[in-house]
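Enquirer: give me a 3D structure for the following:
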Amino acid sequence: MKTTEQHRNVVIRYVFLTIGAISFGLGTAGIVLPLLPTVPFYMLALFFLARGSERFHKMFLESSLYQKTVATYERDKALTLRTKLSILASVSTIMAVGAYFSQDMPIALIVMALVWVGHIIALAFIVKTKK
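Expert: As a prediction, this is how the structure comes out:
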């Protein structure tokens, strides 16, 4: 990834670092919570950390969480079938548990169903499959 110049204003840099840290936290939570998307939050974290601190930007790019969730996709613009099935299995399991505990909340069930269908559409038709 092309490195970016960090912002000169110290206050703006701290704002960028704060937003980057929040994005990183939300992305990490998205690993286990199916309603939070991991990759977009990690991409936001990358953007803001790069502008806030070159050191944090480099640390983030080298982190195992980034390497496992974004780096391969960013490099290849595709996921293996095994990775796609793993994502779908974990999302489906977590959604099923959530649906079980939300049986009396139809709006929650509808939202979960839409998110689940969105995952299926994205993995089947949008994200390319790597051989």
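
Enquirer: contacts and neighbour counts: CA atoms only from here.
Expert: Fine.

Enquirer: gap between the residue nearest to residue 70 when sequence neighbours are not counted and residue 106?
Expert: Nearest residue to residue 70, sequence neighbours excluded (C-alpha to C-alpha, 6 or more residues apart in numbering): residue 39, at 6.2 Å. From residue 39 across to residue 106, the span is 28 Å (C-alpha to C-alpha, to the nearest Å).

Enquirer: same question, residue 30
Expert: With distances taken as C-alpha to C-alpha, residue 30 is found 23 Å from residue 106.

Enquirer: neighbour-wise, which of these two wins?
Expert: Legend: neighbour count by other C-alpha atoms under 10 Å for residue 30 and residue 106, higher for residue 30 (18 against 11).

Enquirer: ok, the more buried one touching residue 40?
Expert: No. Between residue 30 and residue 40 there is no contact under C-alpha atoms under 8 Å: 9.9 Å.

Enquirer: burial count for the residue nearest to residue 70?
Expert: Residues near residue 39, counting by other C-alpha under 10 Å: 20.

Enquirer: any buried residues in the one helix or strand it maps to, and which?
Expert: Per DSSP states H and E: residue 39 is located in helix 38-52. Buried residues in helix 38-52, counted by 16 or more other C-alpha atoms under 10 Å: 38-52.

Enquirer: now the other sequence, so there's something to compare against:
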Amino acid sequence: MLRVAYLAAGFMSLGLGGLGVLLPLLPTVPFIILAAFCFARSSTALERKLLDNPSFGPAIRLWREKGAISRRGKRAALAAFAFSAVLGLLASPFPWSLIPLAAALIGGTWIWRRPEGEA
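Expert: Predicted coordinates:
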């Protein structure tokens, strides 16, 4: 039963990661890393597919080994956060416009403080 729950959570994380490609405030790689975590506990074949993926495999391994994010990944995440914050400030009325700004500041600070590695 627990294995099925991890499998479902892995597919859900993979779907959210896919949405993150299209939506600027929704991160992609953290959801892919979460999917790999879930698949490691439910389906080693699916975990292996993620680890062998040329786009996401290196980021997953870097995270697992060092808890690190590549410099390129940090830049992409911070640029997406900045874009979302500016979009929120322009498109939402006050005080709702502060929500994307707060999310960008909190998430961006956490990402900035993670160790850097080569993916």
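
Enquirer: returning to what we had before: and the helix holding residue 39 of structure 1, how far out from the chain middle?
Expert: Offset of helix 38-52 of structure 1 from its chain centre (C-alpha atoms, centre = their mean, to the nearest Å): 10 Å.

Enquirer: beyond it, next helix or strand please.
Expert: helix 54-62.

Enquirer: what's the mean distance for the next helix or strand after that next one versus structure 2?
Expert: Sequence-wise, the next helix or strand downstream of helix 54-62 of structure 1 (DSSP H and E) is helix 64-66. Here the mean offset of helix 64-66 of structure 1 against structure 2 after fitting is 3.2 Å, by mean C-alpha distance after the TM-score superposition for structure 1.

Enquirer: quick one: the residue sitting furthest away from the middle of structure 1 and residue 43 of structure 1, what's the gap?
Expert: Centroid-distance maximum for structure 1: residue 104 at 29.4 Å, with C-alpha atoms, centre = their mean. Relative to residue 43 of structure 1, residue 104 of structure 1 is positioned 36 Å away (C-alpha to C-alpha).

Enquirer: and the strands in structure 2?
Expert: Taking DSSP state E as the test, the strands found in structure 2 are 69-70, 116-117.

Enquirer: redo the ones you listed as JSON lines? Include mean neighbour count and distance to residue 109 of structure 2.
Expert: Output for those, formatted as JSON lines (neighbours: other C-alpha atoms under 10 Å; distance: least, C-alpha to C-alpha, whole Å):
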{"stretch": "strand 69-70", "mean neighbour count": "20", "distance to residue 109 of structure 2": "13"}
{"stretch": "strand 116-117", "mean neighbour count": "18", "distance to residue 109 of structure 2": "14"}
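
Enquirer: would TSV of those strands with distance to residue 105 of structure 2 be doable?
Expert: TSV is the format used below for the strands of structure 2 (distance: least, C-alpha to C-alpha, whole Å):
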stretch	distance to residue 105 of structure 2
strand 69-70	17
strand 116-117	19
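
Enquirer: minimum distance to residue 10 of structure 2: which of the ones you listed has it?
Expert: Ranking the strands of structure 2 by their distance to residue 10 of structure 2 (criterion: C-alpha to C-alpha) puts strand 69-70 first, at 20.7 Å.

Enquirer: ok, the residue nearest the centre of structure 2 to residue 87 of structure 2 distance?
Expert: Taking C-alpha atoms, centre = their mean, the centroid of structure 2 lies closest to residue 30, which sits 2.5 Å from it. Between residue 30 of structure 2 and residue 87 of structure 2 the distance is 22 Å, computed by C-alpha to C-alpha.

Enquirer: what's the answer for residue 80 of structure 2, then?
Expert: Distance, residue 80 of structure 2 to residue 87 of structure 2, using C-alpha to C-alpha: 10 Å.

Enquirer: understood, closing this out.
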